[in-house]
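> I'd like to go over a predicted model; first the sequence, then the structure.
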Amino acid sequence: MVVSSESRLSRDHLQGGLIISVQAPEGSPMRHPDVIAAMAEASLRNGAVGVRLESPEHIGAVRERCPDALIVGLWKRSFPDSSVYITPRWEDIRAVWAAGADVIALDATARKRPSGQELEMLIEQARTELGATLMADVDSVENGLRAAALGCDWVGTTLFGYTEDTAQLSPPAMNLLHPLREQLPSSTLLVCEGGIASAVIAADAIDGGADAVVVGTAITGVDLQVAAYCRHLKRQTV
């Protein structure tokens, strides 16, 4: 039976759910589309309600292997005139959507975007021309509320600790959850993402007001996890 996008995006399906970020750094053998798709399938088979994927290539590979999967898609792109890198431009939004994403994640912080493109314009275009569901990756309560007011359906704490204004802070953004949940429209899905290193922390995020959580490095970040273990062991033997 084919599962519709509407069913995948229903609050009943997502509430209290785990979304796995299946990504790998440039140069890693884990970055192959077949490997990403296999990790995504394993995540879904074991209870994840969806996956978060980077690049049209990986979105397409997972959509082909897991046609019923809920896919949150993004494309990391770097430009010299901006520090925004998560689906920063209109052409990146279109590419993620065309590849098969159900939800498009984009940087919704107040930072300047490349080529002078404006967040308001991008959200309006994505909604009117594509009919896309949008996830705002934010770093603060203020930016989360602004993104929802502009039309984003999901708000995620993804960039807390990763922007110039929050670089001194460490995720997870537990302190953002309660004020966001209190002030966001009830229809807006609140997602805790970033720094969730255990099942206990994930449960704490749900208890704190998140509707769903995204976990990446702690589960699928083979490169970063192995490197961290090795660094720690080397310190122990010095």
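Nice, thanks for sending it over.

> rest of the way, CA atoms for contacts and neighbours
Will do.

> Mind listing residues that contact stretch 91-101?
55-57, 59-60, 63, 70-75, 87, 103-104, 126, 130, 132 (CA atoms under 8 Å, 6 or more residues apart in numbering).

> and after the strand or helix carrying residue 143, which helix or strand comes next?
Using DSSP states H and E, residue 143 sits within helix 141-150. Next helix or strand after helix 141-150 toward the C-terminus (DSSP H and E): strand 154-156.

> Now do that following strand: everything it contacts.
Identification of contacts with strand 154-156 by CA under 8 Å, 6+ apart yields 133-138, 144, 147-148, 188-193.

> related to what we said a few turns ago, just the contacts of stretch 91-101: which are in strands?
Among the contacts of stretch 91-101, the residues falling in strands (DSSP state E) are 71, 72, 73, 74, 103, 104.

> got the contact list for the last one?
Right, the one you point to is residue 104. Contacts of residue 104 by CA under 8 Å, 6+ apart are 72, 73, 74, 93, 96, 97, 132, 133, 134, 135.

> ditto for the fourth one
Contacts of residue 74 were listed using CA under 8 Å, 6+ apart, and they are 52, 53, 54, 55, 56, 86, 87, 93, 96, 104, 105, 106.

> quick one on the thing from earlier: pick the one among the contacts of residue 104 closest to residue 161.
The closest of those to residue 161 turns out to be residue 135 (CA to CA; 18.0 Å).

> name the element that closest one belongs to?
Going by DSSP H and E, residue 135 is in strand 133-137.

> Remind me what that strand packs against, helices and strands.
Packing contacts for strand 133-137, counted by 3 or more CA pairs under 8 Å, 6 or more residues apart in numbering; DSSP states H and E, involve strand 103-107, helix 141-150, strand 154-156.

> List just the one of those that sits closest to residue 219.
Minimum separation from residue 219 across the helices and strands packed on strand 133-137 (CA to CA) falls at strand 154-156, 18.8 Å.

> another one to put next to it:
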Amino acid sequence: MNHNSQILNQIKGGLVVSCQALESEPLHSSFIMGRMAQAAVEGGAVGVRVNGPDDIAEIKKTTDVPIIGLWKQEYDDSDLYITPTMTEIDALAEAGVDILATDATDKIRPGGITLDSFFKEVRAKYPDMLFMADCSTFEEGVKAEQLGFDIVSTTLAGYTKETAGRQLPDFDMLERLVATLSIPVICEGGIWEIAQLQKAFELGCHCAVIGSAITRPQLITKRFTDSIKEIQNENN
């Protein structure tokens, strides 16, 4: 079994935990993300999804599970932010990620570049890297496989203008992708309940990614405090 097949096998049927905290968030710190990843692995996570070379370097000290790497960077001429240019691709490859994730929606990338020409260049430069397509629609997932991505994920469903307000997790998109594609499909986005996670596996996902419901305490807390408000409003 080659290295890439081994990585895909390692995460198959398991839970990947997204350990990310943006600069505006209380847990923003490579050290904290390293400990977060360690805790996730102790809980049985088969992989981690990590933002940026600094956090990746720290997480490599604490865990040895496969790393799905991305780098969120904002550019003035594009609203695409998950691994937008070759600069981020190079940095993540150098950081030693096992799977490299990038936005695979139909948005135009910085510099006016389309996904087609971008990924052609990326694949030529890194023929042996596993690439994960973060998609927002079924059609984007189909196209990603045609372009040569190794994995398709539902990551961006509900997070683009076109898909805003969509109910998450997007089980319809997941089910259609699993039925249509021959490459692994990952369910990511909006999983908060055990029943949702189990349904994703029943629908045939290769693995599932959970972020906020495990690693963003401010959102976890808010979910509980909102529930108190609901009861109080009902009683008033």
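On my side now, so go ahead. Computed from a predicted model, the values in this text were never measured in an experiment.

> Now the TM-score, please.
Superposed pair, TM-score by TM-score structural alignment, normalised by the length of structure 2: 0.90. Supporting alignment: 231 aligned residues with a CA RMSD of 1.9 Å.

> Could you dump the helices and strands packed on strand 133-137 of structure 1 into CSV with distance to residue 177 of structure 1 added?
Converted to CSV, these look like this (distance: least, CA to CA, whole Å):
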stretch, distance to residue 177 of structure 1
strand 103-107, 18
helix 141-150, 8
strand 154-156, 10
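
> Just the helices from structure 2, written as ranges.
Using DSSP state H, the helices of structure 2 run over 3-11, 30-42, 53-62, 86-95, 115-125, 138-147, 171-180, 194-202, 212-215, 217-235.

> JSON lines please, covering those and showing distance to residue 18 of structure 2 and mean neighbour count.
Listed next are those as JSON lines, based on distance: least, CA to CA, whole Å; neighbours: other CA atoms under 10 Å:
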{"stretch": "helix 3-11", "distance to residue 18 of structure 2": "13", "mean neighbour count": "15"}
{"stretch": "helix 30-42", "distance to residue 18 of structure 2": "8", "mean neighbour count": "20"}
{"stretch": "helix 53-62", "distance to residue 18 of structure 2": "12", "mean neighbour count": "19"}
{"stretch": "helix 86-95", "distance to residue 18 of structure 2": "16", "mean neighbour count": "16"}
{"stretch": "helix 115-125", "distance to residue 18 of structure 2": "24", "mean neighbour count": "15"}
{"stretch": "helix 138-147", "distance to residue 18 of structure 2": "21", "mean neighbour count": "19"}
{"stretch": "helix 171-180", "distance to residue 18 of structure 2": "19", "mean neighbour count": "17"}
{"stretch": "helix 194-202", "distance to residue 18 of structure 2": "15", "mean neighbour count": "14"}
{"stretch": "helix 212-215", "distance to residue 18 of structure 2": "7", "mean neighbour count": "19"}
{"stretch": "helix 217-235", "distance to residue 18 of structure 2": "13", "mean neighbour count": "11"}
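
> could these be laid out in TSV, adding distance to residue 158 of structure 2?
TSV is the format used below for the helices of structure 2 (distance: least, CA to CA, whole Å):
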stretch	distance to residue 158 of structure 2
helix 3-11	25
helix 30-42	25
helix 53-62	26
helix 86-95	24
helix 115-125	20
helix 138-147	12
helix 171-180	11
helix 194-202	16
helix 212-215	15
helix 217-235	17
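
> Now check structure 2 for the residue matching residue 28 of structure 1.
The alignment partner of residue 28 of structure 1 in structure 2, by TM-score structural alignment, is residue 25.

> Check residue 15 of structure 1 too.
Checking TM-score structural alignment: residue 15 of structure 1 goes with residue 12.

> for residue 95 of structure 1, same thing?
Under TM-score structural alignment, residue 95 of structure 1 pairs with residue 91 in structure 2.

> and the alignment partner in structure 2 of residue 111 of structure 1, what does it touch?
Alignment note (TM-score structural alignment): residue 111 of structure 1 maps to residue 107 of structure 2. The contact partners of residue 107 of structure 2, by CA under 8 Å, 6+ apart, come to 79, 80, 114, 115.

> any idea how far residue 192 of structure 1 is from residue 16 of structure 1?
Residue 16 of structure 1 sits 11 Å away from residue 192 of structure 1, going by CA to CA, to the nearest Å.

> more crowded one of those two?
residue 192 (28 against 20; other CA atoms under 10 Å).

> so who does the residue lying closest to that one once chain neighbours are set aside touch?
Computed as CA to CA, 6 or more residues apart in numbering, the closest residue to residue 192 of structure 1 that is not its neighbour in sequence is residue 213, at 4.8 Å. By CA under 8 Å, 6+ apart, the contact set of residue 213 of structure 1 is 16, 17, 18, 19, 191, 192, 193, 202, 205, 206.

> any idea which of those residues is closest to residue 47 of structure 1?
Among these, and counting by CA to CA, the member closest to residue 47 of structure 1 is residue 18, at 7.7 Å.

> Quick one: neighbours of the closest one, just the number.
Residues near residue 18 of structure 1, counting by other CA under 10 Å, number 23.
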